[in-house]
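Chemist: Next come a sequence and a model predicted from it.
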Amino acid sequence: MTNFRPLLAIAASTLALTYAGAASAQAAPTDTQDATASGTPNDQGDDQGDIVVTGTRTAGRSRLDSTSPVDVLSAATLQRQGTTELGASLAAVVPSIDFPRSSAVDGTDSIRPATLRGLSPDQTLVLINGVRAHTSALLNTNGSVGRGSAAVDLNTIPSVALDRIEVLRDGAAAQYGSDAIAGVVNLRLREARSGGGATVTYGQYITDVDTARGSRNEHDGETVTASGWQGIALGQDGFLTLSGEYLNRNPTSRGDFDPRKTPIRVRSRFGDPDVEQYSFYANAGAPVGDNGWELYGFGGYQHRDSTSAATPRVAGGNPVNASADALASLYPDGFTPLINVKSEDFTVAGGLRGELSGWKVDLNLSYGRNQLTINTLNSGNATYGANSQRNFYDGKLTYDQIVGGIDVSREQPLGEGTINIAWGAEYRREGFKIGAGEHASYDRGPLSANTALGSGAQGFPGFLPSNRVNVHRDNVSGYLDIEAKPNDRLTLGVAVRGESYSDFGETATGKLSARYEFAPWLAVRGTASTGFRAPSLQQQYFTSTASVLTGGAIVETGLFPSISPVGVALGGKPLRAEKARNLSAGVVLKAGGFDLSVDAYHIKIRDQIALSENLGGTVVAALLAANPDTNNVTAGRFFLNGIRSTTKGIDVVAHYRTKTDTIGIFDLTVAGNFNDIEVTRAPAPATIIAPPNSPPGTPASATLPIFSRQRIISFEQGTPRTKLVGTIDWSLGDLGVTGRASYYGDVTQPGSTGFAEDDIHTGRHTIFDLEARYQVIRNVNLAVGANNLFDTYPDYVKVLSSRGTQLNSTGLVGFPYYSPFGFNGRYLYARVGVTW
């Protein structure tokens, strides 16, 4: 159960400040530089800087006046950190968002998903300028946070292209459609007719690494980021804003010492991948004629070349690694396979908006595409021995999306107040492809009779021809969203939405919301909604198998679609949409420069989709062998519905801003997320019945776990139950300082034995960040800083558990890769910026 005592302490202290602090703030003039919205620096010092377009379709609504909690994050907030990754920047300042830095989990090392309120990464909808963003082609299939999800890759959007980000912490499927169960992240691009800027940031990790078997000092992860933007006038009132970013990051290594071979040394490269990427974005708008209509559009492209490391293969070690020994002529001491992922991400959108007969009309069309080309480097196919090649092309994953929509709204008088009526429709077409790798990446060569040798490229075998996929689906939807403000104190909202998918059918959702202002300084708000998330094409059709030698025959095992012959034989069914019920209630206090919001939430999800355990054994092999459509398969896993969970918690944001004549401007924020997730129902073990003609000695049946304790722990404890972020931003003349303390509760990385004593824990830790800035001359500024100033790590992975189970026998991992703040240690950086 979540401990809410820290929340009570925060609430008590901030309430005490309400009158003492806010009274002095009321007399202070409003400053227009670097004010804070929801605990983050913003460019406006009053509510105008907090106007939101997410969660409401009524113009002019501020974040504190909205019926749902919304965080508003400015471009300055994203910049005043050492990291230039958007996902990491968000996680540093929004307590309800986490962005684990996984390692040794294949493609997820390079394309990491973010979570909101501890829910699955694909249960948060991401918008760009209010338009649905496309997901990554990658399906996270390994044991990382977000296993089984295909989510939007936030790092494809460079921070320099953004003006602000709005994070809606509330269910919003009735307003925006599928995926908005946990909330919505709306990325709003920079709009400028003139001016520009450029920034160069350099940093590296300088850290002392203490693992279970020893200590060492590391200077690695050198990162250079160069970015810039330029505003261009289009006619008298139009604009074109161009933004670009280049990033080059060297890898980090935080593995333990490997005891399998003398001399004992660090052989793994457990840490961040090597990355080189460049990104471009454009955002434009221009009036069409003199009737108030505007033509607008935006587009972006990113190329990312990312290389992470798999498990090292040690030749001549103890225990024996047959594959490493078979390739010893190529790699005498063994080798560490490298998984190279080249991501090509493309987005383009355009639209026309204006007013027609008193109704605001917005017509828009967008296209997005993500293609991943996967290669295995510095490796080998052990079944070819000394004749193996070292580098392999493993195949491609491609996802694309077309979205067309119309949004219509009108605000009109209602008694003493107003009512805003909005309605619209949307069409979406999605596609997903898998392309096979080269023959040697998946094949078994001349040494295939040795069953101890793996199949295909070591580290990441290629996609087989039988894994090829080329599927599409479409859906249409319509919504009605009404928000009424009968008087100055009361706001009421209702939204309904209907969707029809070509693959799984129809669904309907609804939302009720209300806000009542007892006094100018006190208001209450609440919502009740239903939500859904359609099963992704990746979950429905992703196929990844490997060839193995069984009984003298080469057969397949791996991940199959639930509706494939293998999936159906093992109990698979067509996937249904996930359904959710969201309840929230909150209070808002504001006076002068002080504001406090406390919002409680309760989310129930049913039919949640998850990846099953691998089902294998003699009974499964006999069952599959008896079917001519599956007789070349011996084991498999698939996606299924069947999980029910309850998420409940509280978000609190307390903010105080004051300006003094002598000691500068102070912006203080304390924000926290207290979250508890419980899996209330999971799929029961599967009973597999052997066919009548099974081989002699085959048991009549087998009962196999289909959803293990390991997966339940990942759902419930894979993100921190408590996360607190305290920030102070101070400026005086040309000087500025930002300090931040982030507390992370314990996270559990589940063991595979089924015993709690074998689980790995991150521990409870507080991370301190500090940045100092100086305006050298009017257009040039310098900054130096440290992320994780005191070089704090999660608890290291022990060699043995309290039960005597080996947790760290190879030295591959030094720290839990579930760690919500990573495991790289202290990062020092410097930044120089120029504006014009």
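Modeler: Received, thanks. Numbering: from 1, shown residues only.
Chemist: switch to C-alpha atoms for all contacts and neighbour counts from now on
Modeler: Fine.
Chemist: In space, not sequence, find me the middle residue of this structure.
Modeler: Central residue of the chain (Cα atoms, centre = their mean): residue 114, 1.8 Å from the mean position.
Chemist: Tell me the spacing between the nearest residue to that residue once chain neighbours are set aside and residue 121.
Modeler: The shortest distance from residue 114 to any non-neighbouring residue, by Cα to Cα, 6 or more residues apart in numbering, is to residue 99 (4.6 Å). According to Cα to Cα, to the nearest Å, residue 99 stands 10 Å off from residue 121.
Chemist: ok, now residue 410?
Modeler: Applying Cα to Cα to residue 410 and residue 121 gives a distance of 34 Å.
Chemist: With neighbour numbers in mind, choose between the two.
Modeler: Per other Cα atoms under 10 Å, whichever of residue 410 and residue 121 has more neighbours is residue 121, with 26 against 18.
Chemist: Can you get me a residue count around the closest residue to the more buried one other than its chain neighbours?
Modeler: Closest residue to residue 121 apart from its sequence neighbours, by Cα to Cα, 6+ apart: residue 115 at 4.7 Å. Neighbours of residue 115 under the rule other Cα under 10 Å: 23.
Chemist: Touching, residue 115 and residue 95? I think so.
Modeler: No. Between residue 115 and residue 95 there is no contact under Cα atoms under 8 Å: 10.7 Å.
Chemist: Just list what the helix ranked longest in the chain packs against, helices and strands only.
Modeler: As assigned by DSSP state H, the longest helix anywhere in the chain is helix 5-27. Secondary-structure packing of helix 5-27 (3 or more Cα pairs under 8 Å, 6 or more residues apart in numbering; DSSP states H and E): strand 578-591, strand 594-611, strand 639-659, strand 665-681.
Chemist: Second structure follows, compare the two:
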Amino acid sequence: MNRLPSCFALSALTLAISTPLTVIAEEVTIETEETLVVVGSRANPRSALDSAVPVDVISADALQNSASMNGEIAQLLHSLLPSINFPRQSNSDTADIVRPAQLRGLSPDHTLVLVNGKRRHTTSVLNTGGKTGRGSAPVDLNTIPFSAIKRIEVLRDGAAAQYGSDAIAGVINIVLKDADQGGSISATYGAHVTDFKPTDSSIVDGQTTLITANKGISLDNGFINVSAQYRDRKTTNRAGFDQVPFWEVDAGNPDVVGKVNYKVGDPEEQGFALMVNAEKEISDNISLYGFANHSNRQALGSNFYRYPNDTWSNVAEIYPDGYIPMTDGTTKDDAVVIGIKGSHDWDWDLSANYGRSFFDLNLKDSLNASMGAASPTEFHLGTFDYSQLVINADASKLVNLIGFDATIAVGAEYRTEFYKTTAGDEASYSLGANIAAPGSQGSQGLRPVDTVDVSRNAAAIYADVEVELTSDLLASTALRYEDYSDFGDTFNSKLALKYSLTDFVNLRGAASTGFRAPSLVQNHYQASTSDFGDNGALTTFAIVAPTSELAQAVGAKSLKAETSTNYSLGVVFNSDFGLSATVDAYLIDIKDRISLNQGVYTAPDGTPINELPEAAARPGIQGVQFFTNAIDTRTQGVDVVVDYNVDSLGLSLAYNHNTTEITNGGTSNVEEINTLESAAPKNKLIFTANHSWNGLNSMLRVTRYGETERVFDFGGGYHPQQTFSANVSVDVDVNYQFANGLSIALGANNLLDQYPDLSSDEINYFGNFPYDVIPPIGLNGRYVYSRINYKF
């Protein structure tokens, strides 16, 4: 059970969530006091600068003109907001395809995602291969067409007392377009045009075609708004010259030295997304509403190169020159929300929300070396299917409470979740007759013993009160009780205050408790995977559920919820001459964080994992991993946003400083410590200038990413590490608007073609990975694009 300190005893929040209207002049539209935000309050929406906790508001125009036109919502947020980090994963299994973003340096699943205020379902894929967000199954933001977005509200404060599980770092609320007329169509083409020093080559790759459309349709007392997006991206490759691991030289592979054998970069990807948003008034003060979304995306990601004469992972008769296994994943996302709302004394809203994520995983250009020449080269690895159904009932009313104007809100929620996996081809996991690695190289298929078919349900009730205690003092509280069928119940609360010190200066602060339930995927995911083991060699691990017999045999315990306490304190300055500024400090303590443990090679009595009777159904594995609640952390930082808008000029400066430390010594896993404490940049600064003149709109953005650190554990006490220095990226977008609704634009991300520091010989994997995936500037270099847009 989570409780606030005694001074906040009975409270908690629901407040009009705040706003530093974060930024970037034209990008994060600094929209003045008429800009209202929905997230964070069940009272009437307030302006961004007039709420009690910080909220960033990003308009649709800001997204389109952000100089990040590759069609990825997470990448756009990374470019626009200093508190969001979205590194480019590579050679990371499914994390290449479903990439996680993080808010305030916390885990991707510490951020709750809403669409039109309704909880969005998470992905069915667990991130086990990626560095950032390892072990998480967050929402896949890139399933939503950005042409459907009216604005994005990013609440940077704990909000579990309002919305339930996951809202520890904050909330991202995607508000859909609701126009009943007009529309737009846009086409963008871009590519990476870069000089790649490690191989002394000029490269043009990553060609991306993005086509979007939106149309508003009028109904009698209502609207239908339809949006679509098509995206095709080619692969990038930033591999260096291969110096070849010493054990491969010993195996007889000197002929591949000095060649580019690996593929390191973005996967090839094609995808389509559709969104429909609608509402119709059916009688006085009663409306039906709903929205639906379908997304289908296929991507082809690279794994490590397998050498020609390595009999452990190759069969020379099939691949005499070696091979790169290619992960072929197809993800399908569907969501439908229907509801009815009205007002008669009380404002009320009843809704049903269904979402599903289905992932079909296959492998190309691979083999099962233990089967010899009889091995197939393509494999079906399994399917992952997650769905949720949420029923909500909400009501609010403006009342006079003991002489004070107050909004009272109450509600209930019922959620049921389902998770199912199916096995892969037998050849994708079997151990053949040859003395060689079992299963398909790159990723192994799910064994029958790995498959699961599980469900759970959760019920919640909440109450909030927002009170204007005086004309200058606003108080907001929220209380929430939630009960889960698989781990128990939790009670959370929040209190937020806003005080108008003068007509131009507001003080604001909040204190809350929160929680994140172990996801159904984390609780039950099982698979075999390859990871670094002793001496840096790839080793086969079984990831098993904490409650499985194998995990229990090596000391695992059932998962419990993560719990948090969140404090924030800020000041808002809003002048009448175009200048505004916000400063918000925060502190987040999280107990019992869920993480994937370090590989275990033996049972407590010293028995090797592959000799345990509980491992008999998983032949060929050398280690085992499972999730634990071992770690407590403290995250603290500050967000600063300064905006100046006058006439046709907009200037913005946005800054985030953020640190996380493990407070309980709960792990000795140096890679996990690195992931939590130093892999994300400690600071990020964004300066943006926007100027408009006679239809010509220009944007210049300069982003400074702070230093990051990478640590590896290659076994035997060998822990190479490297600190990567800060990087600066310059982005530009120049757009000319014709009078007939047509506009054309040219732009560039990372115009100066900057790369992070070269990786040291200790961590560049024998020259193959000259740049690491950790530095947030990425490893693809300059990206240039052109765009044509027509509004009608």
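Modeler: Okay, I see it. In this text the structure is predicted, and so the values were computed from the model without any measurement.
Chemist: Quick check: TM-score for this pair?
Modeler: Superposed pair, TM-score by TM-score structural alignment, normalised by the length of structure 2: 0.91. Supporting alignment: 749 aligned residues with a Cα RMSD of 2.2 Å.
Chemist: circling back: the residue nearest to residue 121 of structure 1 -> structure 2?
Modeler: Alignment note (TM-score structural alignment): residue 115 of structure 1 maps to residue 102 of structure 2.
Chemist: same deal with residue 139 of structure 1?
Modeler: Checking TM-score structural alignment: residue 139 of structure 1 goes with residue 126.
Chemist: Give the full set of residues in contact with that match.
Modeler: Residues near residue 126 of structure 2 by Cα atoms under 8 Å, 6 or more residues apart in numbering: 94, 135, 136, 137, 521, 522, 525.
Chemist: starting at the chain centroid, how far to stretch 625-639 of structure 2?
Modeler: Mean C-alpha position of stretch 625-639 of structure 2 versus that of the full chain (Cα atoms, centre = their mean, to the nearest Å) differs by 17 Å.
Chemist: What segments of structure 2 are helices?
Modeler: Assigned by DSSP H, the helices in structure 2 fall at 60-64, 73-80, 160-163, 246-250, 520-524, 549-553, 670-677.
Chemist: JSON lines for those helices, including mean neighbour count and distance to residue 202 of structure 2?
Modeler: Below are those laid out as JSON lines (neighbours: other Cα atoms under 10 Å; distance: least, Cα to Cα, whole Å):
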{"stretch": "helix 60-64", "mean neighbour count": "20", "distance to residue 202 of structure 2": "29"}
{"stretch": "helix 73-80", "mean neighbour count": "22", "distance to residue 202 of structure 2": "25"}
{"stretch": "helix 160-163", "mean neighbour count": "29", "distance to residue 202 of structure 2": "49"}
{"stretch": "helix 246-250", "mean neighbour count": "13", "distance to residue 202 of structure 2": "30"}
{"stretch": "helix 520-524", "mean neighbour count": "23", "distance to residue 202 of structure 2": "43"}
{"stretch": "helix 549-553", "mean neighbour count": "19", "distance to residue 202 of structure 2": "49"}
{"stretch": "helix 670-677", "mean neighbour count": "20", "distance to residue 202 of structure 2": "33"}
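Chemist: Indicate which one of these is closest to residue 568 of structure 2.
Modeler: Judged by Cα to Cα, the one of the helices of structure 2 that comes nearest to residue 568 of structure 2 is helix 160-163, at 14.7 Å.
Chemist: To what extent is the nearest residue to residue 579 of structure 2 once chain neighbours are set aside buried, counted in neighbours?
Modeler: Nearest non-adjacent residue to residue 579 of structure 2, counting by Cα to Cα, 6+ apart: residue 644, 4.4 Å away. For residue 644 of structure 2, the neighbour count with other Cα under 10 Å is 20.
Chemist: how about residue 644 of structure 2, what's its partner in structure 1?
Modeler: Correspondence of residue 644 of structure 2 to structure 1, assessed by TM-score structural alignment: residue 656.
Chemist: contacting residues for that match?
Modeler: Applying Cα under 8 Å, 6+ apart, we find residue 656 of structure 1 in contact with 21, 22, 593, 594, 595, 667, 668, 669.
Chemist: And the equivalent of residue 752 of structure 1 over in structure 2, how close does it get to residue 397 of structure 2?
Modeler: Residue pairing (TM-score structural alignment): residue 752 of structure 1 is matched to residue 713 of structure 2. For residue 713 of structure 2, the distance to residue 397 of structure 2 equals 57 Å [Cα to Cα].
Chemist: All set now, cheers.
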